[in-house]
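Q: Here is a sequence together with a model predicted from it:
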Amino acid sequence: MNPIEAILTHARETAALDQVAARLSWDQETFMPRGAARQRGDEVAAMSDVLHARRVDPQIGEWLAAAQPETDIEKAQLHEVRRAFDRATKVPARLSAEIARVTSMAQGQWAEARETENAADFLPVLARVVELKREEALHLSDGRDPYDALLAEYEPGATADDLSAMFGALRPRLVALRDRAFGSVRQPGLLGGTYDETVQIALGRELAKVFGYDFARGRIDKAVHPFSSGSGDDVRITTRTDPTDPFNCIYSTIHETGHAGYEQGIDPAYHFSPIGGGVSMGVHESQSRIYENQLGRSRAFTGWLHGRMERAFGDLGLDADAFYCTVNRLGRSYIRTESDEVQYNLHVLLRFDLERALIGGTLDVADLEEAWNTRFKADFGVAVDRPSNGFLQDVHWAVGLFGYFPTYTLGNVYAGCLHAALRRDVPDLDVALAEGNTAPAISWLAERVHRHGGLYPPRELISRATGAEPSEEPLLAYLEAKFGALYA
């Protein structure tokens, strides 16, 4: 084989093993017995050893040196291989395996601490995770900001300083919009009653199909924290239910369908290749958020959803207009994943600042809960009542995903850009959405985003899709127009 063929064959086998490792994590959050956590940690560590050895194989460096890419696809593939190889060779195999082992155990301890509301039980293992991630960041940073080195794993090309500037532009207008809404005489009501959880799951499956999810290549299960896993021909999603809040299941399912739709929509020719997955978590999140919010919470789609829910659950006690307002109601929520569109990013910015401090060494894990609660009270005006509504609500830090949280807000920014372009290109979109037909929107996204996989860098992909550089302005304009009208 020539060097490029050799690289791609090696990458394909590594990607296949990586999918097996991901299935171990999926199983851990869905069907694995609780008592198997320590054994699963050893299994994950063993798989991590195998993957790390493949990723640091010196032969990769020799192939890269000899490769002569001719097409844009080959150049993109080799760029991703080189980026991964450079990162992998900087992290000792010992450290990589230890991170895999500890985070696997930490995930189980987080779930138990969250269930029992005993934060103290989780802090020792979290301290160890932070210690390991700090060490990893130092290996990767080359003297630069260690946090940027972790961020690059999820959003190549982004820096904490750039994101801070963007987030700084978002914060004041989001706070001002929220305060005006809370001060309005028009306040949407809540959805009362209880809703059969089996029916919720059935409706969630239907909605996944409505948004283009291919069940021949996927499945839906329940988990504590909804997520999407896999790529290519095996892309799985999870959701959760609440008997008093069917929107939790509905919009968690639509959100994860956005992630899954991206992976299922990538050009099959790229499967198991270095560009065979979503290009970044920011772009990934843009798909889940545009599915969930700009499409799923639009007046047109909620009109259709109102009728579908009444067929499933009976009279909701709201007409379609009131239902739309209730779906989009602003409220003071402890939980990021249950937060409204206006305040969601404030939840993310809190996490972004705290995890930067943890990695930078200016915040100790022992002081994390107090720092979280103090910041939350300042940002949202209410005191955290229990750990599961505070710093224990997310699994991300337990599994070592430092640098991941800011991609949620970056995804909202990208979604704002994509939505503005979608409305420009498909002016009669609401006609289709009012009939429960998302095909025009999904087809547009599939053509401009999904099929490309990792062919283009994140910002370039959004620029190509929309015709403009990414900016927070389209998101802010959308939110101010939508909620300005909704709250009069």
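A: Received it, and whenever you're ready, just let me know what you need. This structure is a prediction, so every number in the text was calculated from the model and none was measured. Numbering: from 1, shown residues only.
Q: all contacts plus neighbour counts: C-alpha atoms, from now on.
A: Fine.
Q: In the chain, where's the longest helix?
A: helix 3-30 (DSSP state H).
Q: after that one, next one along is what?
A: Along the chain past helix 3-30, the next helix or strand (assigned with DSSP states H and E) turns out to be helix 37-55.
Q: for that following helix, which positions count as buried?
A: 37-38, 40-52, 54-55 (16 or more other Cα atoms under 10 Å).
Q: From the chain's centroid, how far away is the helix or strand harbouring residue 261?
A: For residue 261, the host element (DSSP H and E) is helix 246-265. Remark: helix 246-265 is offset 11 Å from the chain centroid, using Cα atoms, centre = their mean, to the nearest Å.
Q: do the same with stretch 203-214
A: Worked out by Cα atoms, centre = their mean, stretch 203-214 lies 19 Å from the chain centre.
Q: Name the residues of it that are buried.
A: 203, 204, 205, 207, 208, 211, 212, 213, 214.
Q: Same check on stretch 348-358?
A: 348, 349, 350, 351, 352, 354, 355, 356, 358.
Q: Just the element for the second one, please.
A: In the assignment (DSSP H and E), residue 349 maps to helix 341-360.
Q: Tell me which helix or strand comes right after that helix.
A: helix 368-380.
Q: What residues sit buried inside that following helix?
A: For helix 368-380, by 16+ other Cα under 10 Å, it's 368, 369, 371, 372, 373, 375, 376, 380.
Q: Can I take it that residue 229 is in a strand?
A: Yes - the assignment for residue 229 is a strand, going by DSSP: H, G, I helix; E, B strand; the rest coil.
Q: for it, what are its contacts?
A: 22, 23, 26, 235, 236, 237, 260 (Cα atoms under 8 Å, 6 or more residues apart in numbering).
Q: Go through these and say which is closest to residue 448.
A: residue 260 (16.1 Å; Cα to Cα).
Q: and that closest one, how many neighbours?
A: Residues near residue 260, counting by other Cα atoms under 10 Å, number 29.
Q: and if you look at residue 341?
A: For residue 341, using other Cα under 10 Å, the count is 19.
Q: Ok, the one 3 residues further on next?
A: Neighbour count for residue 344, taken as other Cα under 10 Å: 19.
Q: what's the answer for residue 65, then?
A: Residue 65: 10 neighbours (other Cα under 10 Å).
Q: which SSE is it in?
A: Going by DSSP H and E, residue 65 is in helix 58-66.
Q: Now that helix: buried residues?
A: For helix 58-66, by 16+ other Cα under 10 Å, it's 60, 61, 63, 64.
Q: Over to stretch 186-199?
A: Buried residues in stretch 186-199 (16+ other Cα under 10 Å): 187, 188, 191, 195, 197.
Q: for comparison:
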Amino acid sequence: MTALNDLLKFDSQTQALSQVAGRLGWDQETMMPENSGDQRGVEMAALEGVLHARRCDARVGEWLSQIHIGTQDGVIQAQLREIRLSFERAVKVPGDLAEAIASTTSMSQGKWAAARAADDFAAFAPVLEEVLALKREEGQALAVGADVYDTMLADYEPGTSAAELEQMFGALRPGLVELRGAILEKEPAQAMQGPFDEAAQLQISNLLAEKFGYDLKRGRIDKAVHPFSSGSGQDVRITTRTNPDDPFNCFYSTIHEVGHGCYEQNVDPKYLLTAIGQGTSMGVHESQSRIYENQLGRSRAFTEFLFSKMQAHFGDFGIPSAEAFYKSVNSVSQGFIRTEADEVQYNLHVLLRFDLERALVSGDLQVKDLQTAWNDRFYSDFGYHVASASQGCLQDVHWSVGLFGYFPTYSLGNVYAGCLHETLREACPQLDEDLRVGNLASATDWLRDNVQCHGGLKLPRQTISDACGFEPSEAPLLAYLKQKFSYIYDL
């Protein structure tokens, strides 16, 4: 066998083991018994040790050195690019450090959940300090004199720096603040009257998943405290959650995670268990979940369809018309939780986290001071006080599992979604007619063919610019938000 064949076979086995590790993580969030966390941490560390050893196996470097990349086609070149990046990253991180991170973050996740339930940041702070120290050590090993936070960011959005994001977010923020201020001077939208039966919520949730193209023969929907998606190819799983007083939490969590799930299910099957067999970055991933959830799922046309389904399941729930329902779905109001935030305020929640985690990584902010810093920044940005740790710095799972550098990809995904939506509207002029009857095919087919099928073939920015025909910027997102909410709130 040639070096290329040997390398690709070896990498495919590594990709398969990585999927197994991901499934262990899914199980931990959904099905694992309450007192199994310690053993799961040992299992995760053992598997991470195997994966790390494979990723930095000397044979990978030898095979790469023997392959003439210029003679290969574009697909093989992309696979070799990703394998090389993974190898060069892995050889810089000691194996015992990789195992320690896997073990500690697995344990930390349970500690975070307990502290969140108890509203007790002080109980979690020592664990977070340990996670942060390990991730800093990893970042320093990878950076080799470069910016540590940029190195962390590269794990989720290759080719993007904190300085670039700061400039983009700086251009985004004033428009959001101005729009938010104008909206909050208006009367709030009409509220729904619950409670809403959980079983009925989940019935509608499953219907929405299928309407948006999620293949339940290659996936499943379960419940979790913090909704997420997991897997790729032929086994892509998502979660949602229910609230008897707020069915939108269930419906739009489902649609959001379906966006992630459909991206993975729609990657070209030829790429299965290869280095390009999954989404190209978390920013592009988030663009899919956010365009599904917001530009499509919260559109005036689609909410007409959703309104009819809610009437059928819940009868009179206090909203008299489809127009009033559209405004209720898109209501802008005060709140603490990022995942429940409206489109106008969501990115302000993300920018808060972006700035705080950079300060944590740099050492400008100590973990013991995080809760105070969070609360002060939240008051500065939103104008009211955080009531509890579970509504503040303990609300997200990300830092507990070491995902420093992940948060900014949420807002970058919104920016990408704005660009994609502008182009999608031009490509599908009949879109609103389809959405009114719950037909998502024209939109989801366009996204599949122009973004999702490529998987990791292209770099993130190229994926978006090729789909849109222009370089991504914050302008389309701001234009969309201003147009939409100026109508809803008669600005």
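A: Nice, I can see it. If you're wondering where the values come from, they're calculated on a predicted model, not measured in any experiment.
Q: before we move on, back to that, now, the buried residues of stretch 186-199 of structure 1 that are in strands?
A: Using DSSP state E, no member of the buried residues of stretch 186-199 of structure 1 sits in strands.
Q: can you list the residues you listed in JSON lines and add distance to residue 158 of structure 1?
A: Shown next, in JSON lines, are the buried residues of stretch 186-199 of structure 1 (distance: Cα to Cα, whole Å):
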{"residue": "187", "distance to residue 158 of structure 1": "38"}
{"residue": "188", "distance to residue 158 of structure 1": "38"}
{"residue": "191", "distance to residue 158 of structure 1": "40"}
{"residue": "195", "distance to residue 158 of structure 1": "42"}
{"residue": "197", "distance to residue 158 of structure 1": "40"}
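Q: what's the lengthiest strand in structure 1 in contact with?
A: When structure 1 is scanned for its longest strand (criterion: DSSP E), the result is strand 234-239. Contact with strand 234-239 of structure 1 is made by 217-230, 249, 252-253, 256-257, 260, 263-264, as judged by Cα under 8 Å, 6+ apart.
Q: mind listing what's buried in it?
A: 234, 235, 236, 237, 238, 239.
Q: Ok, stretch 419-426 of structure 2 next?
A: Those would be 419, 420, 421, 422, 423, 424, for stretch 419-426 of structure 2 by 16+ other Cα under 10 Å.
Q: Equivalent analysis for stretch 62-81 of structure 1, please.
A: For stretch 62-81 of structure 1, using 16+ other Cα under 10 Å, the buried residues are 63, 64, 67, 74, 76, 77, 78, 79, 80, 81.
Q: Next, the angle from the helix holding residue 65 of structure 1 to helix 3-30.
A: Following axes from the mean of the first three to the mean of the last three Cα atoms, to 10 degrees, one obtains 130 degrees for the angle between helix 58-66 of structure 1 and helix 3-30.
Q: quick one: the closest residue to residue 359 of structure 1 other than its chain neighbours from residue 331 of structure 1, how far?
A: Closest residue in space to residue 359 of structure 1, ignoring its immediate chain neighbours: residue 134 at 5.6 Å, by Cα to Cα, 6 or more residues apart in numbering. Going from residue 134 of structure 1 to residue 331 of structure 1 by Cα to Cα, to the nearest Å gives 36 Å.
Q: for residue 241 of structure 1, same thing?
A: Residue 241 of structure 1 is 19 Å from residue 331 of structure 1, by Cα to Cα.
Q: burial count for residue 384 of structure 1?
A: 18.
Q: Give the equivalent position in structure 2 for it.
A: Mapped onto structure 2 by TM-score structural alignment, residue 384 of structure 1 lines up with residue 386.
Q: got a list of what its match touches?
A: 336, 375, 378, 379, 392.
Q: My guess is the last one contacts residue 375. True?
A: Yes - Residue 392 of structure 2 lies in contact with residue 375 (Cα atoms under 8 Å); the separation is 7.0 Å.
Q: Can you give me every residue that contacts the residue sitting nearest the centre point of structure 1?
A: Nearest to the geometric centre of structure 1 sits residue 285, at 4.8 Å (Cα atoms, centre = their mean). Counting by Cα under 8 Å, 6+ apart, residue 285 of structure 1 touches 259, 407, 408, 410, 411, 412.
Q: Of those, just say which sits nearest to residue 98 of structure 1.
A: Closest to residue 98 of structure 1, out of all of those and judged by Cα to Cα, is residue 407, at 25.4 Å.
Q: Check the gap between that closest one and residue 334 of structure 1 for me.
A: 20 Å.
Q: cool, and residue 118 of structure 1?
A: 18 Å.
Q: How many neighbouring residues does residue 458 of structure 2 have?
A: There are 19 residues near residue 458 of structure 2, going by other Cα under 10 Å.
Q: Tell me which helix or strand it sits in.
A: Element membership of residue 458 of structure 2, judged by DSSP H and E, is empty: it is in no helix or strand.
Q: right, and it touches residue 78 too?
A: Yes - counting by Cα under 8 Å, residue 458 of structure 2 does reach residue 78; the two are 7.2 Å apart.
Q: From start to finish, how long is stretch 419-435 of structure 2 in a straight line?
A: Start-to-end, stretch 419-435 of structure 2 (Cα to Cα) is 20 Å.
Q: okay, that stretch sits on what stretch of structure 1?
A: The aligned range for stretch 419-435 of structure 2 is 417-433, by TM-score structural alignment.
Q: Stretch 88-98 of structure 2 too?
A: If you align by TM-score structural alignment, stretch 88-98 of structure 2 falls on residues 86-96 of structure 1.
Q: Quick one: end-to-end distance for the matching stretch.
A: 14 Å.
Q: what does stretch 62-80 of structure 2 give?
A: Stretch 62-80 of structure 2 has its terminal residues 13 Å apart, counting by Cα to Cα.
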